[in-house]
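[1] Next one to model:
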Amino acid sequence: MDTMRDRFTTTVTRLLDEDPRLALVLAEISRDRLEDAEHRHPDRVINVGIREQLLIGTGAGLALAGLRPIVHTFASFLVERPFEQIKLDFGHQGVGGVLVSAGGSYDWPAGGFTHMSPGDVALLDTLDGWTVHVPGHPDEAETLIRHAVAAGDNKVYVRLSQQSNTEGLAVDGARFLTVREGNGGVVIAVGPMLDAVLAAVEGLDVTVLYASTVRPFDAATLRRAAAKSPHVVIVEPYLEGTSNAAAGAALQSVPHRVLGLGVARRELRRYGDMSEHLAAHGLDPASLRERISAFLPVPASA
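    As a prediction, this is how the structure comes out:
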């Protein structure tokens, strides 16, 4: 199976052929995978080199000129390093674009902490009007990238990861999907955490919602699911607690409990591999089962 990043490069190459309003801005990362696109559209594929502030500024400038920019690099260099430019060049100037990241929270541990970005979604939460997609499978990545490109002049962040669920679902860029129903609580699995969540809650009487789009937050679906039991666990592949406030706002009219599980704030100073980072942050199925079972008032089935 190809990765989300593989699917991004093939999809954006096709989109550049299909849509003359589309432009792609790179900062070296993935340039080798996009050589065909660069050769076919040298006027709309721009590589600024390792200059991430310029990357964002160029994308916003293209938007001001009437194009729909896709801006791409690793998440830590796309959101964290040039955050001021995102805030001012896109937000303050009132223009839209599509930011597509790679690397996730710890996809490449050997790259060290400079290449890890567990706080990217939380950081974008400080800004107004961003749609955030977190696909859990390459098929979903293609769907959501196409959705983002077609989303008028909106500001959209698509967070890609090496981590993937076994199967893609029919995501629509808006709603949470109900994967299974239960009576003892609600577990929201975000993007590539779905497989681990389903393994963790086997035998538990809980509803599982799948979120591949987390901003705007689908409050209506959560309210319906939590009507039976307003005990909510959110399992996110980035900083723990990122969506707690959004869930709390959705349930503000009823007593409720929310537990956010995700990447811990502590820095892991060993490389390891992605699976070891998942386990260290308590996001492997066994750890998730223990933490979810301790929080929800639902005994395991016999």
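
[2] from here on, contacts and neighbour counts on C-alpha atoms
    Will do.

[3] Spatially central, which residue of the chain would that be?
    Closest residue to the average C-alpha location of the chain: V134 at 2.7 Å, with C-alpha atoms, centre = their mean.

[4] didn't that residue look like it was pressed against V214?
    Yes: using C-alpha atoms under 8 Å, V134 makes contact with V214 at a distance of 7.1 Å.

[5] hey, what's in contact with both of those two?
    Listed as contacting both V134 and V214 by C-alpha atoms under 8 Å, 6 or more residues apart in numbering are V190.

[6] can you give me the helices for the stretch 101-250 of the chain?
    Per DSSP state H, counting those that start in this stretch, the stretch 101-250 of the chain carries helices over the ranges 120-124, 138-149, 194-200, 219-226, 244-250.

[7] correct me, but A264 touches E240?
    Yes: in this structure A264 lies within contact range of E240 using C-alpha under 8 Å: 5.9 Å.

[8] who's more crowded, those two?
    Using other C-alpha atoms under 10 Å, the more surrounded residue of A264 and E240 is E240, with 21 against 16.

[9] counting contacts, what elements does the lengthiest strand in the chain pack onto?
    Looking across the chain with DSSP state E, the single longest strand is strand 231-239. Where contact means 3 or more C-alpha pairs under 8 Å, 6 or more residues apart in numbering; DSSP states H and E, strand 231-239 is packed against helix 120-124, strand 186-190, strand 257-263.

[10] Now the second one, please; I'll put the structures next to each other:
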Amino acid sequence: MTSVTQQPARYDCRADFAEELAKLARTDDRIVAVCNDSVGSSNLVGFRDEFPDRLINVGIAEQDMVGVAAGLANAGFVPFVSAAAPFLTGRAMEQIKADIAYTGRHVVLCGQSPGIAYGELGPTHHSIEDLSWMRAVSGLEIIVPADPSETRAAVRYAASSGRPVYLRVPRFKVPTVTPDGAPFEPGRATCLAEGGDVTLIAVGTMVSRALDAAGLLSADGISARVLNMAFVEPIDEAAVIAAARETGAVVTVEEGLVSGGLGAAVAKLVAEHHPVPVRMLGVPGFAPTGSADFLLDHFGLHAEGIRDAARQALGQVRR
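    Predicted coordinates for the structure are as follows:
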């Protein structure tokens, strides 16, 4: 009889986002949701039904959506702005910059289905630039949770932070990777695997794949450290610098552009404090049309691709 390896259960983080938001709203009447005709895709049907007077649907008008949220925050509410990531960040960039970040309004910008999750809809719907764009905006915290429990922790943190936050909410399903009791704090990464030869730094949907890559490297006798960098801004500078010093090679993995996002943030720190070989995995430019799985494979964003990048980085290490 042929044995079949059981795959870990996978979960839709959008459901956890919506459930945690409704849970918080039951005890905090300041929390409201603002969306752009995206009630269904944001999993906010239950929120709308339970709090019909606390969901504002502006229609397909993203600039208005962010402006309305800024006004609500100015009046003492805590708005969660929920929309497809490419349209939230691309169409409303000026309002995000001027009305939210510059004024320091406590607004939570929730980019739904980011990265290449809308694969078959093509480059107009790929949200590969959002991390780069949002990192360029001063005063905006950026959170990319890796699994359901971290998504819930991100919603709780964002609701209480008192600061502008951009929260990425993944569309396609991911396994649980966060250990019980793991802290969730700005500027603090979670080490999911110890290693001394190379460090894999990943965010969001790529974290579980980095762990799989660490397993492949282990089979080759290579010890890989795996860091889940849920806060891209503020990033855990100490963890990045320690990884460079202690392992001598770094690979970053993100479901987005390699220019300006996680990889750029890590490479800057490494170059300034302890230069070592860095390989940045992600999307190099406009992505073609195809399923999310096809696109991830196309760009080598799988365990084997991460393993190969780690080998390449190790090949550049001066021994």
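
[11] TM-score of the superposed pair?
    The TM-score (TM-score structural alignment, normalised by the length of structure 1) is 0.91; 296 aligned residues with a C-alpha RMSD of 2.0 Å.

[12] quick revisit: could you pull up the contacting residues of the residue nearest to the centre of structure 1?
    The contact partners of V134 of structure 1, by C-alpha under 8 Å, 6+ apart, come to V158, R159, L160, V190, G191, P192, A211, S212, T213, V214.

[13] again, only using 10 Å
    Contacts for V134 of structure 1 (C-alpha atoms under 10 Å, 6 or more residues apart in numbering) come out as 104, 121, 140-141, 144, 157-161, 173, 190-192, 211-215, 236-237.

[14] Aligned to it, what sits in structure 2?
    Counting by TM-score structural alignment, V134 of structure 1 lines up with V144 in structure 2.

[15] how much space between the equivalent of A239 of structure 2 over in structure 1 and H39 of structure 1?
    Taking TM-score structural alignment, A239 of structure 2 has T221 as its aligned residue in structure 1. Separation of T221 of structure 1 from H39 of structure 1 (C-alpha to C-alpha, to the nearest Å) stands at 45 Å.

[16] So those two - more neighbours on which side?
    More crowded of T221 of structure 1 and H39, by other C-alpha under 10 Å: T221, with 15 against 10.

[17] I figured the more buried one was touching V208, is that so?
    No: the pair T221 of structure 1 / V208 is not scored as a contact, 11.3 Å apart, by C-alpha atoms under 10 Å.

[18] which residues are common contacts for the two?
    The contact sets of T221 of structure 1 and V208 overlap at F176, L177, T178 (C-alpha under 10 Å, 6+ apart).

[19] between those residues, which has the most around it?
    The most crowded member of the shared contacts of T221 and V208 of structure 1, judged by other C-alpha under 10 Å, is F176 (24 neighbours).

[20] Chain neighbours aside, what residue packs nearest to that residue?
    Spatially, and ignoring its direct neighbours in sequence, F176 of structure 1 is nearest to A211 (4.8 Å; C-alpha to C-alpha, 6 or more residues apart in numbering).

[21] Alignment lookup: the one you found to structure 2.
    Under the alignment by TM-score structural alignment, A211 of structure 1 pairs with M229 in structure 2.

[22] For that match, the count of nearby residues, please.
    M229 of structure 2: 29 surrounding residues under other C-alpha under 10 Å.

[23] what sits against it?
    By C-alpha under 10 Å, 6+ apart, M229 of structure 2 lies in contact with 143-146, 186-191, 201-204, 207, 235-236, 239-240, 252, 262.

[24] Repeat that for S218 of structure 2.
    So S218 of structure 2 contacts G195, D212, A224, R307 (C-alpha under 10 Å, 6+ apart).

[25] let's see 8 Å
    S218 of structure 2 neighbours (C-alpha under 8 Å, 6+ apart): A224.

[26] those strands in the stretch 1-150 of structure 2, which residues are they?
    Using DSSP state E, counting those that start in this stretch, the strands of the stretch 1-150 of structure 2 run over 31-35, 55-57, 78-84, 108-112, 141-143.

[27] same for the third one, what does it pack against?
    Going back to what we said before, that points to strand 78-84 of structure 2. strand 31-35, helix 62-74, strand 108-112.
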